[in-house]
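> Sequence first, then the predicted structure, then my questions.
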Amino acid sequence: MTDRTSTAADDDHVYLTLSDAAPGPEGEARWAYGTGFADPLLGVDTALPSGIDGADLGAYCLMLGDDALILAQRLTEWCTRAPELEEEVALANLGLDLLGQARQLLTRAGQADGTGRTEDEYAYWREEHEFRNVRLVETPNGDFAHCVARLLLFATARHELYRLLADHTDPVLAAIAARGVKELAYHREYATAWTLRLGDGTEHSAQRMQAALEAVWPLLDELFTPHAVELRLGVDPARLREPVLRELGAVIAEAGLDVPQTAPLAYVGGRAGRDGVHTEALGPLLAELQVVARAHPGATW
């Protein structure tokens, strides 16, 4: 994850990347704000705010960071496989946005929980049961409609969550969310546009889009199910259910499709992705994501 060849100048740190005014090489704002830094949180005051438990904040940042990391991996799998070259580039860029968020969130996790673990340690050296992402993001890509449906659900829900977190007590988490909400707005718009295009296209494309929604819809509920860590930090994702479902319903109706009525995917003994219980799809994904780091431990690039 880390670009070891980059050097961190005094004016090249996360405060700038979390600002609209962050200048790039040509004087324009960076589009992938989490990439190109030796330390994703260089220059940031990472002291824990009063009243925040470091273990809880670290665990929560790990949850959000894992969501972003795993979906970034899934999106980049579309390189050379998307219907058009333009969509390959678009999906890769969405993946880079999420990778940038993952870098900062995983780094914050290691600082907040006191372990000092780096983003690379979290990404490459944990086992499947140690990941805390929701199961929605790990589902196999399937066809392009499935990719669109998964992105629509995730981006819509995460956009609402980041709007909520932009006022969080932890200034680092709040800054990441405030910047990320703008990127998630585009991710949502991209998925919405393709949902409308496929749903209002041919009979075949509409059938494929409807089938994709039916496949991923049972995984949506997990995004609204509160975890004890979230509640202790003053974050209740159940508050997102109504606005997210309302927005998704409007998009689906405009596309001429039906809101799925399928039941949520069952938890295993009351546990799911946030507790390290995943689908069979996560293991192969991690094997591909981690193979180079584990084959060449300690290597830099």
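Yep, it's here. For clarity, every value in this text was computed on a predicted model and none was experimentally measured.
> make it CA atoms for all contacts and neighbour counts henceforth
Noted.
> leaving aside the residues next to it on the chain, what's closest to T139?
Spatially, and ignoring its direct neighbours in sequence, T139 is nearest to A281 (6.1 Å; Cα to Cα, 6 or more residues apart in numbering).
> what number of residues lie near that neighbour?
Neighbour count for A281, taken as other Cα atoms under 10 Å: 12.
> Find the centremost residue of the chain, please.
Among the residues of the chain, A68 comes closest to the average C-alpha position under Cα atoms, centre = their mean, at 2.3 Å.
> correct me, but that residue touches A102?
Yes: the pair A68 and A102 qualifies as a contact (Cα atoms under 8 Å) at a distance of 5.3 Å.
> Please tell me how far E84 sits from A90.
In this structure, E84 and A90 are 10 Å apart, going by Cα to Cα, to the nearest Å.
> cool, W194 as well?
In terms of Cα to Cα, W194 sits 12 Å off from A90.
> same check, this time on R274
Here the criterion is Cα to Cα. By it, R274 lies 29 Å from A90.
> second one coming, line it up with the first:
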Amino acid sequence: MSFDNVYAALTGDGDARWAFGTGFSDPLAGVEMTPADDALAGYCLMLGDDALVMSHRLQEWITRAPELEDEVAIANIALDLLGQARLLLARTGRDEDELAFHRDAAEFRNVRLAEIPGGDFAHLVVRLLAFSTWRLAVMDRLRLSSDTVLAAIAAKSVKELTYHRDYAARWAVRLGDGTEESHRRMRRALDEVWPYTADLFAADPVESAPFAVDPATVRAEFDQVIAEVLGQATLPAPPDAGKAVPRGEHTGALHPLLEELQSVARALPEATW
């Protein structure tokens, strides 16, 4: 990527590239960078993959958003998640570019919600609402992580994810309580997206560690927020999410997504970014 050191990418005077909610203050200033053991590295890899894959899906909407304002907002949300991915992948102690560009689909640990193919704008709104509501609840609790680096990353992420969830919620209400057609599309998007939300609360063994958050503990908050948004949007309760699929199992959509994401790095393996 464009910086030699991922943490150096978060500093700079007057740089406002993280416009959707945060600036470039260094979240790790004064935090001791202790080595990550295998369990912590594995947990950060999971969270980093979620952000990286979701970021790529959002970037696919550049030039496709309904208005210029949304073009900018979606691009900035994608950049926020890309920044989170860089911090988390770097926390594994491995090379972030190697992890992002030179792993096969079977090695990725993201939830399926992040990778499923995009649909219309209603589909984007429902997916982002579910993803940001869940991730915000997790990151909010991770601010108390026993790993001080992960806690600092989470504190920065909470500020960003609050804006992401608000953006998705406002659009959900606008579309759900809008025209007959927009309401119909939101209902269809709920049917398409919601089965994948079961995966969000299926705990991986590493999530029982003291530095992690058991996703089951955020379920009540997730359900409450979603119910409130859908109520204001005049949308029915989402369909039964069904059986959860553990991390490491993917849809057929991840392979072509990675082919696009990794194409330049794999075609020019000796290039300096």
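That came in fine, so what should we check first? Everything numeric in this text was worked out from a predicted model, so none of it was measured.
> which position in the second structure aligns with the residue nearest to T139 of the first structure?
Counting by TM-score structural alignment, A281 of the first structure lines up with A253 in the second structure.
> of E84 and A90 of the first structure, who's got more company?
Neighbours were tallied for E84 of the first structure and for A90 using other Cα under 10 Å; the higher tally belongs to A90 (19 against 10).
> Trace the more buried one over to the second structure, please.
In the second structure, the residue equivalent to A90 of the first structure is A73, according to TM-score structural alignment.
> now V216 of the first structure
The pairwise alignment with the second structure assigns V216 of the first structure to V193, based on TM-score structural alignment.
> helix or strand for its match, which one?
Remark: V193 of the second structure resides in helix 180-193, with elements defined by DSSP states H and E.
> buried ones in the following helix or strand past that helix?
Along the chain past helix 180-193 of the second structure, the next helix or strand (assigned with DSSP H and E) turns out to be helix 219-232. Judged by neighbour count using 16 or more other Cα atoms under 10 Å, the buried positions of helix 219-232 of the second structure are 222, 225-227, 229-230.
> Repeat that for stretch 197-213 of the second structure.
Buried residues in stretch 197-213 of the second structure (16+ other Cα under 10 Å): 197-203, 206-207, 211-213.
> ok, of those residues, which one's closest to L79 of the second structure?
Nearest to L79 of the second structure among these is L200, at 22.1 Å by Cα to Cα.
> What are the boundaries of the helices in the first structure?
14-17, 54-76, 85-112, 119-124, 144-165, 171-199, 203-216, 228-232, 241-254, 282-295 (DSSP state H).
> Just the residues contacting the last one, thanks.
Helix 282-295 of the first structure is contacted from outside by 73, 123-125, 128, 138-139, 299, using Cα atoms under 8 Å, 6 or more residues apart in numbering.
> Most neighbours of all those residues, which one?
So for the contacts of helix 282-295 of the first structure (other Cα under 10 Å), the most neighbours sit at E138, 25 neighbours.
> What lines up with that residue in the second structure?
Under the alignment (TM-score structural alignment), E138 of the first structure maps onto E115.
> hang on, isn't its match packed against L52?
No: using Cα under 8 Å, E115 of the second structure is not in contact with L52, being 9.8 Å away.
> hey, what's in contact with both of the two?
Common contacts of E115 of the second structure and L52, defined by Cα under 8 Å, 6+ apart, are absent altogether.
> how close does the residue of the first structure most remote from its centre sit to G256 of the first structure?
Farthest-out residue of the first structure from its mean C-alpha position, per Cα atoms, centre = their mean: E203, at 31.8 Å. Plainly put, E203 of the first structure is 11 Å away from G256 of the first structure if you go by Cα to Cα.
> same question, V291 of the first structure
43 Å.
> quick one, which of these two is more surrounded?
For V291 of the first structure versus G256, neighbours defined as other Cα under 10 Å are more numerous around G256 (16 against 11).
> Surely that one touches R197?
No: taking contacts as Cα under 8 Å, G256 of the first structure lies outside contact range of R197: 10.3 Å.
> Skip the chain neighbours and tell me the closest residue to the match of V216 of the first structure.
Take V193 of the second structure and drop its neighbours on the chain: the residue closest to it by Cα to Cα, 6+ apart is R127, 6.3 Å away.
> what lines up against the one you found once you look at the first structure?
Using TM-score structural alignment, R127 of the second structure lines up with R150 in the first structure.
> Contact partners for that match?
For R150 of the first structure, the residues meeting the contact criterion (Cα under 8 Å, 6+ apart) are 136-137, 213, 216.
> what's around the corresponding residue of the second structure for R197 of the first structure, how many residues?
Counting by TM-score structural alignment, R197 of the first structure corresponds to R174 in the second structure. Other residues near R174 of the second structure number 16, with proximity taken as other Cα under 10 Å.
> try T80 of the first structure
By other Cα under 10 Å, the residues close to T80 of the first structure number 12.
> With adjacent residues omitted, what lies nearest to it?
Closest residue to T80 of the first structure in three dimensions, ignoring its sequence neighbours and counting by Cα to Cα, 6+ apart: E88, at 6.7 Å.
> pretty sure the one you found contacts R81?
Yes: using Cα under 8 Å, E88 of the first structure is in contact with R81, at 7.3 Å.
> The two - which one has more neighbours?
Applying other Cα under 10 Å to E88 of the first structure and R81 shows that E88 carries more neighbours, namely 19 against 13.
> Spit out the contact partners of the equivalent of S145 of the second structure over in the first structure.
When the two structures are superposed using TM-score structural alignment, S145 of the second structure falls opposite H168 in the first structure. Under the criterion of Cα under 8 Å, 6+ apart, the contact list for H168 of the first structure reads A174.
> same thing with L245 of the first structure?
Going by Cα under 8 Å, 6+ apart, L245 of the first structure touches no other residue.
> Now which residue in the second structure aligns to it?
So, by TM-score structural alignment, L245 of the first structure is matched to D223.
> How much space separates that match from A130 of the second structure?
Applying Cα to Cα, the value for D223 of the second structure to A130 of the second structure is 10 Å.
> ditto for D15 of the second structure
When distances are taken as Cα to Cα, D15 of the second structure and A130 of the second structure turn out to be 30 Å apart.
> Which one's more surrounded, these two?
A130 (24 against 12).
> Surely the more buried one is in contact with T197?
Yes: taking Cα under 8 Å as the definition, A130 of the second structure is a contact partner of T197 at 7.3 Å.
> Looking at the alignment, what corresponds to H102 of the second structure in the first structure?
By TM-score structural alignment, H102 of the second structure lines up with W125 in the first structure.
> and its match, what is it in contact with?
Shown in contact with W125 of the first structure (Cα under 8 Å, 6+ apart): 290, 294.
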